[in-house]
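Student: Quick one: sequence and predicted model below, then my questions.
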Amino acid sequence: MPADLPAVTLSYALHGPADAPVVVLLHGMGAASDRSSWDRVVPLLAGDHRLVVPDLRGHGASPRPGSYALAEMADDVARLLDRLGVAGATVVGHSMGGVVAVVLAQARPDLVSALVVEDSSPPPPAGSPPVDVTPPYRPEGPVAYDVEVRPGVLRALAEPDAAWARRAGEVTVPTLVVGGGPTSFVDQRRLARLAAAFPAGTMVTIDVGHDVHPNRPEEFVALLRTWWAGEG
């Protein structure tokens, strides 16, 4: 990653045995999305995995620098893993976090031994109408996340020729793409094409909508464990 990316020190939580295989859990975007979105998953994995669960920049207790490029978010995670001495982790990302995980795997393949992309939005087809990136009204008083995250991230996700997706073939580690099925706002056909672009990609659907792991944590973790066993 470029050395001149502005550094942000992320707030994070650690769970599980220090000597266990490392799993990094990256949340999605918005007021309901910080590291607490993994609260129902953590107890199901922490018995035999070391979990690194950060608040991405602009969310939760992490800084709100006002700049929210995907490369910056991935660099934040890379710096955190470097500080923790982590290499070769399974990186699991939901929605926005899944795209951050892909960018991390492309920029720092030494940090990622396996990748899980949970119902993340692939780039739209060429000629799609522009996406509304106007920040919502900012209420007075504390807010759960920086609403300025939305324009930057949505603008990046709305690029038909987005570099992160175009370079999916560079991510050669085992990659599991989890779709939320027809009730998700994410186009599942495009998600399947993204999964096929990863050289070691597999797609599985849990038909519950976009928020797969919060709504079906047991099924989500069972899928991870089955996939890990098959890749082992």
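Tutor: That came in fine, so what should we check first? Numbering: from 1, shown residues only.
Student: Could you use CA atoms for every contact and neighbour count after this?
Tutor: Noted.
Student: Can you verify my assumption that residue 98 contacts residue 92?
Tutor: Yes - under the criterion of Cα atoms under 8 Å, residue 98 makes contact with residue 92 at 6.7 Å.
Student: can you list residues touching both of these two?
Tutor: Both residue 98 and residue 92 are in contact with 26, 116, 117, 118, where contact means Cα atoms under 8 Å, 6 or more residues apart in numbering.
Student: Now, the residues you listed that are in strands?
Tutor: Of the shared contacts of residue 98 and residue 92, the ones assigned to strands by DSSP state E are 26, 116, 117, 118.
Student: if I look at residue 231, how far off is residue 115?
Tutor: Between residue 231 and residue 115 the computed distance is 12 Å (Cα to Cα, to the nearest Å).
Student: Pasting the second one now:
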Amino acid sequence: MIFTFSKDFMSIFPKRILLKLSGETLIGNQGFGIQQQACLQITKSIQQIQQLGIQLGIVIGGGNIFRGINLKANGMPRVPADHMGMLATLLNGIALQQALISLEVKTCVMSALDCPKVAESYQWSKALQYLEEGVVVIFVGGTGNPYFTTDTAAALRASEIQANLLLKATKVDGIYNQDPLKNTQAVKYDRISYSQVLAEKLQVMDATAIALCRNHQIPIFVFNMKRLFENRLDHVLTDYSHGTLVDDGEIGHEANKLDR
């Protein structure tokens, strides 16, 4: 059954969610790397979702440690640069796993790159089994292939596990017609179609990820990652005014301009 949003956003919660986190969510106030306190704060929000009976998969980026595209710009071939970026997601996944374990949340790390001593190799059927058992599954290693972003990995895993919703945490509270961090006149969309996101080339996720979600009818909800640190992720699931919904519904419904 495809999960759909009502006007009050939910009378029931979705059965299965894929949460996309950027590596930056783990930085905390350090500016680089992994801050354990940030991991713990995030995992408290994750625990809230699990306690609602929702099956949860997580895809995490590696930008807090390394971005393959940066080395490519400085002369390194794209393939090894991307491999290094994939390994950075493995470090983040292990950190997140250990924070969840400290809260006694059942969890496992599944990697698209074979690293058998530190993470299970990704297997679709095994991932589904874990989810059905209430285990939080952390997917790392991106898609396992260069040239694909972790956003695409999130859309791919969401499709494979038949997620009812993809939650994407970002620096801002939704999708805007321009970058709100650069333009105070940017206008926020409350709800927008996949096709409009692609047509306007809105930079919330790459085109491959958006197209994949559209093809498999997986709604995307974009929200501010600050919610993760306020233990208010459950609010995101009860009121979609906290972000932007991407689906095949209303097109181009704009909210008010930023009040700055």
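Tutor: Sure thing, it's come through. Since the structure is predicted, the reported quantities are computational estimates derived from the model, not experimental observations.
Student: TM-score of the superposed pair?
Tutor: Here the TM-score for the pair of chains, by TM-score structural alignment, normalised by the length of the first structure, is 0.37; 116 aligned residues with a Cα RMSD of 4.2 Å.
Student: neighbour-wise, which of residue 231 and residue 115 of the first structure wins?
Tutor: Neighbours were counted for residue 231 of the first structure and for residue 115 using other Cα atoms under 10 Å; residue 115 has more, 27 against 10.
Student: quick one, strands of the stretch 101-250 of the second structure?
Tutor: Ranges of strands in the stretch 101-250 of the second structure, per DSSP state E, counting those that start in this stretch, are 107-111, 120-121, 136-140, 165-170, 175-176, 187-193, 220-224, 243-247.
Student: Any buried residues in the longest one, and which?
Tutor: Taking 16 or more other Cα atoms under 10 Å as the neighbour-count basis, strand 187-193 of the second structure is seen to contain the buried residues 187, 188, 189, 190, 191, 192, 193.
Student: So which other helices or strands are in contact with it?
Tutor: Packing partners of strand 187-193 of the second structure (3 or more Cα pairs under 8 Å, 6 or more residues apart in numbering; DSSP states H and E): strand 175-176, strand 243-247, strand 253-257.
Student: And the ones you listed: which comes nearest residue 207 of the second structure?
Tutor: strand 243-247 (13.0 Å; Cα to Cα).
Student: report the angle between the axes of the closest one and strand 165-170?
Tutor: For strand 243-247 of the second structure against strand 165-170, the angle by axes from the mean of the first three to the mean of the last three Cα atoms, to 10 degrees is 140 degrees.
Student: Include neighbour count when you put the ones in strands among the shared contacts of residue 98 and residue 92 of the first structure into TSV, please.
Tutor: Below are those laid out as TSV (neighbours: other Cα atoms under 10 Å):
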residue	neighbour count
26	30
116	24
117	27
118	31
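Student: Out of those, flag the one nearest to residue 74 of the first structure.
Tutor: Nearest to residue 74 of the first structure out of those is residue 26 (Cα to Cα; 10.1 Å).
Student: hang on, the earlier thing: can I get the strands of the stretch 101-250 of the second structure in a markdown table including distance to residue 79 of the second structure?
Tutor: Output for the strands of the stretch 101-250 of the second structure, formatted as a markdown table (distance: least, Cα to Cα, whole Å):
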| stretch | distance to residue 79 of the second structure |
| --- | --- |
| strand 107-111 | 18 |
| strand 120-121 | 20 |
| strand 136-140 | 17 |
| strand 165-170 | 26 |
| strand 175-176 | 31 |
| strand 187-193 | 33 |
| strand 220-224 | 29 |
| strand 243-247 | 31 |
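Student: quick one, which of those is nearest to residue 153 of the second structure?
Tutor: The closest of those to residue 153 of the second structure is strand 136-140. By Cα to Cα, the value is 8.7 Å.
Student: by how many degrees do the closest one and strand 107-111 diverge?
Tutor: Using the same axes, to 10 degrees: strand 136-140 of the second structure against strand 107-111 is 20 degrees.
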